[in-house]
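Asker: With the sequence up front, the predicted model follows.
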Amino acid sequence: MVKKIKTYVKLQVPAGNANPSPPIGPALGQHGINIMNFCKNFNLKTNNLEKGIPIPVIITIYVDKTFTFITKTPPVSALIKKILGIKKGANKPKKEKIGVITNNQIRKIAEIKYIDMNGTNIESMISSIKGTAISMGLTVQD
């Protein structure tokens, strides 16, 4: 028999650092699921990733207060910051440039994100990642 779905909850949780404090506790507690159980399972699933990198997670909560969850790849901006070793993007991206990203680095990010993007070709993903890099105040170098 198929379980009846109550709701979906989408969060971004740091890899390996899930704990019952906000935003996880309030988001899941209002649906009556075991928050510590989610935190333990999420941390186990993400312990092979770099600690602290934000991981999008979609939690399916069922009527009987059980849950399942799916993790996605980190956001493009987080991958760019990780590859370039920067803390944040530019405050005024049109006026100040904070660094340079190469096409090879962009292709690496596209290959990582390709898992989540069903039906999108790699070239359109590369174009999208370039746009994100530019909006962060980076210069794209061939």
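Answerer: Good, I have the coordinates. Predicted model, so just to flag it, every value in this text is computed and none were measured. Numbering: from 1, shown residues only.
Asker: switch to C-alpha atoms for all contacts and neighbour counts from now on
Answerer: Noted.
Asker: Look up which helix or strand Ser21 falls in, please.
Answerer: Ser21 belongs to no helix or strand when assigned by DSSP states H and E.
Asker: ok now do it, which residues does it touch?
Answerer: With contact set as C-alpha atoms under 8 Å, 6 or more residues apart in numbering, Ser21 has no partners.
Asker: and it, how far is that from Ile115?
Answerer: For Ser21, the distance to Ile115 equals 30 Å [C-alpha to C-alpha, to the nearest Å].
Asker: repeat for Gly29
Answerer: The value you get for Gly29 to Ile115, if C-alpha to C-alpha is used, is 30 Å.
Asker: Likewise for Val100?
Answerer: Val100 is 25 Å from Ile115, by C-alpha to C-alpha.
Asker: Which single helix of this protein contains the most residues?
Answerer: Of all the segments assigned as helix in the chain under DSSP state H, the longest by residue count is helix 122-135.
Asker: tell me which residues in that one are buried?
Answerer: 125-126, 129-130, 133-135 (16 or more other C-alpha atoms under 10 Å).
Asker: and the spatially closest residue to Ile122 that is not a sequence neighbour, how many neighbours?
Answerer: The shortest distance from Ile122 to any non-neighbouring residue, by C-alpha to C-alpha, 6 or more residues apart in numbering, is to Ala110 (6.6 Å). Ala110 sits with 23 neighbouring residues when counted by other C-alpha atoms under 10 Å.
Asker: and here's the other structure:
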Amino acid sequence: MASKGAARVRKKEIVKVVHGALLRTNIKAQMASAAPPLGPQLGQRGLNVANFCKEFNKETGHFKQGVPLPTRITVKPDRTYDLEICTPTTTWLLKQAAGIGRGKASKDEIVGKLTVKHLYEIAKIKSRDKALQHVPLEQICRMLIKTCRTLGIDVQYHDLDPVELKEFLVARKEKVDAQLKDLADKKAAKMLRTT
């Protein structure tokens, strides 16, 4: 009988989860708050969430509000931390430069156009990141071109014609509006089926 009781006790043992010292997350500039997902992540590591949010919002004051910033938080055993804020995410920078809100929806869709000059400027911004400090600008530009392909942004090696670009953006806006209307119709049809 004693062995059954001991087995029950062993089943009820709780294993404490030990979180790593490094936390990588994207936080929007000037918008850190104790709400999920950031608050619980910091709380699990024993950090004072309110102080962290206050410090983060103060340090990101020079960024436009809402810009996604990759952040690395190194938690020390005495519950202090080192905060490393990187430059905005590559996809966000490319979307802003191309003037688009979202990437491609189908395989061969072109959602925006950029020149190599745009990519060079973005590469100069990204070269400030600790991870890319010793990477040549040419290689960073190649990485950006690959990301552009993934997003559906066409990279051109000559200057963009303003008239051609305006026509492209007007046609693109019409296409996006049609896609959003189709999505809304599908969502409405799905809601009708479930009710």
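Answerer: That came in fine, so what should we check first? Keep in mind it's a predicted model, so treat the numbers as computed, not measured.
Asker: What's the match for Asn103 of the first structure in the second structure?
Answerer: With the correspondence set by TM-score structural alignment, Asn103 of the first structure lines up against Val116 in the second structure.
Asker: Is Pro74 of the first structure in contact with Ile55, as I believe?
Answerer: Yes: at 4.9 Å, Pro74 of the first structure counts as touching Ile55 under the criterion of C-alpha atoms under 8 Å.
Asker: packing partners for the longest helix of the first structure?
Answerer: The elements that helix 122-135 of the first structure packs onto, with contact taken as 3 or more C-alpha pairs under 8 Å, 6 or more residues apart in numbering; DSSP states H and E, are helix 76-84, helix 103-113, strand 138-141.
Asker: Give the closest residue to Gly32 of the first structure in space, chain neighbours not counted.
Answerer: Once flanking residues are discounted, Gly32 of the first structure sits nearest to Lys65: 6.3 Å by C-alpha to C-alpha, 6+ apart.
Asker: residues contacting that neighbour?
Answerer: Here Lys65 of the first structure is in contact with 31-33 (criterion: C-alpha under 8 Å, 6+ apart).
Asker: next one: Lys51 of the first structure
Answerer: Shown in contact with Lys51 of the first structure (C-alpha under 8 Å, 6+ apart): 14-17.
Asker: Ala123 of the second structure too?
Answerer: Taking C-alpha under 8 Å, 6+ apart, we find Ala123 of the second structure in contact with 137, 140-141, 144.
Asker: how about a markdown table for those residues, with distance to Val170 of the second structure added?
Answerer: What follows is those, written out as a markdown table (distance: C-alpha to C-alpha, whole Å):
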| residue | distance to Val170 of the second structure |
| --- | --- |
| Leu137 | 33 |
| Ile140 | 31 |
| Cys141 | 28 |
| Leu144 | 25 |
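Asker: list the ones among these that the first structure also has?
Answerer: On the basis of both residues aligned by TM-score structural alignment, their matches' C-alpha atoms under 8 Å, what survives of those in the first structure is 137, 140-141, 144.
Asker: Return the member of those nearest to Ile73 of the second structure.
Answerer: Nearest to Ile73 of the second structure among those is Ile140, at 24.5 Å by C-alpha to C-alpha.
Asker: Which residue of the first structure sits opposite that closest one in the alignment?
Answerer: By TM-score structural alignment, Ile140 of the second structure lines up with Met125.
Asker: circling back to that earlier point, to Lys40 of the first structure, which of the helices and strands packed on helix 122-135 of the first structure lies closest?
Answerer: Lys40 of the first structure lies closest to helix 76-84 among these, at 23.3 Å (C-alpha to C-alpha).
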